[in-house]
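Q: missing the sequence, but the structure's below:
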């Protein structure tokens, strides 16, 4: 078995394990974006089979009739956003002694921060205190501007898992959080976009080298997801494929090169990434502008 096939076979087991029986009665569709035989496609994932799609997943799309096994592809970040909006301090368990803010605290990452499952989180050479932040990530499905809280669910396409990688020293020292939050590879997302889940009550869990570091349900968000979408749309026009990191629970700790970080969102699956030192892997990021292969990272 090829290295890439082995890695994705393990990922497939993680995906299946994460889809709990409680969701069996829900009409949940799981979309993936993947590289296979030199091409990048979208598909619908059912069990271990991907059904290739044509068209725009956010509007008119259909199955092509072609299928491929999950173990034969390389999963990519499930969406290519024009904007990556993030919310800070949105769980009481993450506030410490601070009081909740009267409105959501927003910041942004860049599209170049985005990486997918099994891609490497690259620790810059001058970083010294790099932390994980496991989060539920919202994927926008249609153009949203000045939408109400009541109408906000109509603009949400689905959800995925994300890791708001953060350099704490830079957060404290820099004028803004550009380096600390928006450096390349600092926004892993994936492995799928799940459409049809009750995103207001999902378990978000982060593990480092198998040890549980964070675990809390999205029902504990200070500002719930419809509120976030409505609030952000007052100031920023959200487009199909844009993503919103909704906040991280509890406390975080520093990561080191070699650590394996897993963010699991109930009903979505497990997002797995390894931390590497800058320059230690010649193709650590594997951006989508490179020729797709089925080899592992």
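A: Looks like it came in fine. Note that the coordinates shown come from a computational prediction; the quantities given were computed from them, not determined experimentally. Numbering: from 1, shown residues only.

Q: please count neighbours and contacts with C-alpha atoms only from this point.
A: Fine.

Q: how long is stretch 245-252 from one end to the other?
A: 16 Å (CA to CA, to the nearest Å).

Q: what about the helices in the stretch 101-250 of the chain?
A: With helices called from DSSP state H, counting those that start in this stretch, the stretch 101-250 of the chain shows them at 168-173, 178-182, 225-235.

Q: could I get these as TSV with distance to residue 265 and mean neighbour count?
A: Output for those, formatted as TSV (distance: least, CA to CA, whole Å; neighbours: other CA atoms under 10 Å):
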stretch	distance to residue 265	mean neighbour count
helix 168-173	24	14
helix 178-182	21	21
helix 225-235	15	20
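
Q: so who does residue 209 touch?
A: 259-261 (CA atoms under 8 Å, 6 or more residues apart in numbering).

Q: still on that earlier bit, nearest to residue 136, out of the helices of the stretch 101-250 of the chain?
A: helix 225-235 (9.8 Å; CA to CA).

Q: who touches stretch 97-117?
A: 75-78, 80-90, 92, 177-178, 181-191, 222-223, 228, 231, 271-273, 285, 287.

Q: how about the contacts made by residue 244?
A: Applying CA under 8 Å, 6+ apart, the residues near residue 244 are 84-87, 137-139.

Q: next up, a structure to set beside the first:
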């Protein structure tokens, strides 16, 4: 299935995408699909971030090449013996084709393209073998970061959590294998990140097991699995695209 979340008559609704048409739902698709009898073409939809996140749990160091580039850029990053987690709050969520604006005091704004996981069931102490049973599907995420603020603060909360700093979408699908997906980030049409989830240090199943050993994931929560090497700066006027095979292209506009 392919799911989208859209704005209809000023209200957010979920829908199922089939052959370019969105069949809308009367409630989120976590327990069952309850169609409301309406549909509309995808091109007529104003897409929202396809989640109901109480939190976004992010993995900070999950590709060896990104760890190496961060060591050279600004910190003493090391190869972790376990996932490095941080949180993004719901205020950071942004949709496909959304605008991203950093406060004037931000000196460097970076893109970070990555695979995101949207949960469909309450998950606590989940085993890696059972982990994918708790997943609604997979989508694209841009973990936008105020890099200079991250460095100045010495921790990640403020630099990662400014309004609109988590574009997500355009859709969520369960029709892909999270272990074998290509990830491409483009800045103004130029490829700046190119990798595969085959290179994740900790794969999706193990990430879910690791997180839920410590905290409960709720239906609609998001896991961001980490970014590969190639992160870099964005400026007002730039367009950033995160494309993941089998999912689609998430596009954001820096203003």
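A: Good, I have the coordinates. Keep in mind that what you see is a predicted model, and the values were worked out from it rather than measured.

Q: dump the contacts of residue 244 of structure 1 to TSV, plus neighbour count and distance to residue 56 of structure 1.
A: Converted to TSV, the contacts of residue 244 of structure 1 look like this (neighbours: other CA atoms under 10 Å; distance: CA to CA, whole Å):
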residue	neighbour count	distance to residue 56 of structure 1
84	24	20
85	21	22
86	22	25
87	19	28
137	27	20
138	26	18
139	27	14
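
Q: among the residues you listed, name the ones in strands.
A: 84-87, 137-139 (DSSP state E).

Q: my guess is residue 95 of structure 1 meets residue 221, correct?
A: No: the pair residue 95 of structure 1 / residue 221 is not scored as a contact, 11.7 Å apart, by CA atoms under 8 Å.

Q: more neighbours, these two?
A: Using other CA atoms under 10 Å as the criterion, residue 95 of structure 1 and residue 221 rank with residue 221 on top: 20 against 16.

Q: show me the contacts for the more buried one.
A: Here residue 221 of structure 1 is in contact with 90-92, 247 (CA under 8 Å, 6+ apart).

Q: residue 135 of structure 2 -> structure 1?
A: In structure 1, the residue paired with residue 135 of structure 2 according to TM-score structural alignment is residue 156.

Q: what do you get for residue 199 of structure 2?
A: With TM-score structural alignment as the criterion, residue 199 of structure 2 matches residue 220.

Q: which stretches in the stretch 51-200 of structure 2 count as strands?
A: 56-59, 85-88, 93-94, 98-100, 109-111, 113-119, 135-142, 145-146, 166-173, 182-187, 190-196 (DSSP state E, counting those that start in this stretch).

Q: in structure 1, which residues correspond to the first one?
A: Yep, that's strand 56-59 of structure 2 we're talking about. Residue span in structure 1 matched to strand 56-59 of structure 2, by TM-score structural alignment: 84-87.

Q: for the helices of the stretch 101-250 of structure 1, give me TSV that also has distance to residue 242 of structure 1.
A: Compiled in TSV, the helices of the stretch 101-250 of structure 1 are given as follows (distance: least, CA to CA, whole Å):
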stretch	distance to residue 242 of structure 1
helix 168-173	24
helix 178-182	15
helix 225-235	11
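
Q: pick out the residue nearest the middle of structure 2.
A: residue 141 (2.8 Å; CA atoms, centre = their mean).

Q: how close does that one get to residue 78 of structure 2?
A: 24 Å.

Q: what is the end-to-end distance of stretch 135-154 of structure 2?
A: Start-to-end, stretch 135-154 of structure 2 (CA to CA) is 33 Å.

Q: tell me the counterpart of residue 92 of structure 2 in structure 1.
A: In structure 1, residue 92 of structure 2 lands on residue 113 (TM-score structural alignment).

Q: what does residue 22 of structure 2 give?
A: By TM-score structural alignment, residue 22 of structure 2 lines up with residue 50.

Q: host element of that match?
A: Using DSSP states H and E, residue 50 of structure 1 maps to strand 49-55.

Q: same question, residue 14 of structure 2
A: strand 11-18.

Q: restricted to buried residues, select the contacts of stretch 97-117 of structure 1 in PyMOL.
A: In PyMOL, a selection of the buried entries from those looks like this (16 or more other CA atoms under 10 Å):
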select buried, resi 75+76+77+78+80+81+83+84+85+86+87+88+89+90+92+177+181+182+183+184+185+186+187+188+189+190+191+222+223+228+231+271+272+273+285+287
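
Q: give me the neighbour count for the nearest residue to the match of residue 199 of structure 2 once chain neighbours are set aside.
A: Computed as CA to CA, 6 or more residues apart in numbering, the closest residue to residue 220 of structure 1 that is not its neighbour in sequence is residue 91, at 6.3 Å. If you count neighbours by other CA under 10 Å, residue 91 of structure 1 ends up with 22.

Q: in contact with residue 91 of structure 1, which residues?
A: So residue 91 of structure 1 contacts 220-222, 247-250 (CA under 8 Å, 6+ apart).

Q: as a markdown table, the residues you listed with distance to residue 150 of structure 1 would be great.
A: Output for the contacts of residue 91 of structure 1, formatted as a markdown table (distance: CA to CA, whole Å):
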| residue | distance to residue 150 of structure 1 |
| --- | --- |
| 220 | 19 |
| 221 | 17 |
| 222 | 17 |
| 247 | 21 |
| 248 | 24 |
| 249 | 25 |
| 250 | 29 |
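
Q: spatially, which two of these are the most separated?
A: Among the contacts of residue 91 of structure 1, 222 and 250 lie farthest apart (CA to CA), at 12.9 Å.

Q: now the common contact residues for these two.
A: Joint contacts of residue 222 of structure 1 and residue 250 (CA under 8 Å, 6+ apart) are 91-92.

Q: hang on, the earlier thing: highest neighbour count among the contacts of residue 91 of structure 1?
A: residue 248 (31 neighbours).

Q: any idea how far residue 168 of structure 1 is from that residue?
A: Residue 248 of structure 1 is 14 Å from residue 168 of structure 1, by CA to CA.

Q: repeat for residue 93 of structure 1
A: 18 Å.

Q: coming back round to it: of all the helices of the stretch 101-250 of structure 1, which lies closest to residue 148 of structure 1?
A: Of those, the one closest to residue 148 of structure 1 (CA to CA) turns out to be helix 225-235, at 5.4 Å.
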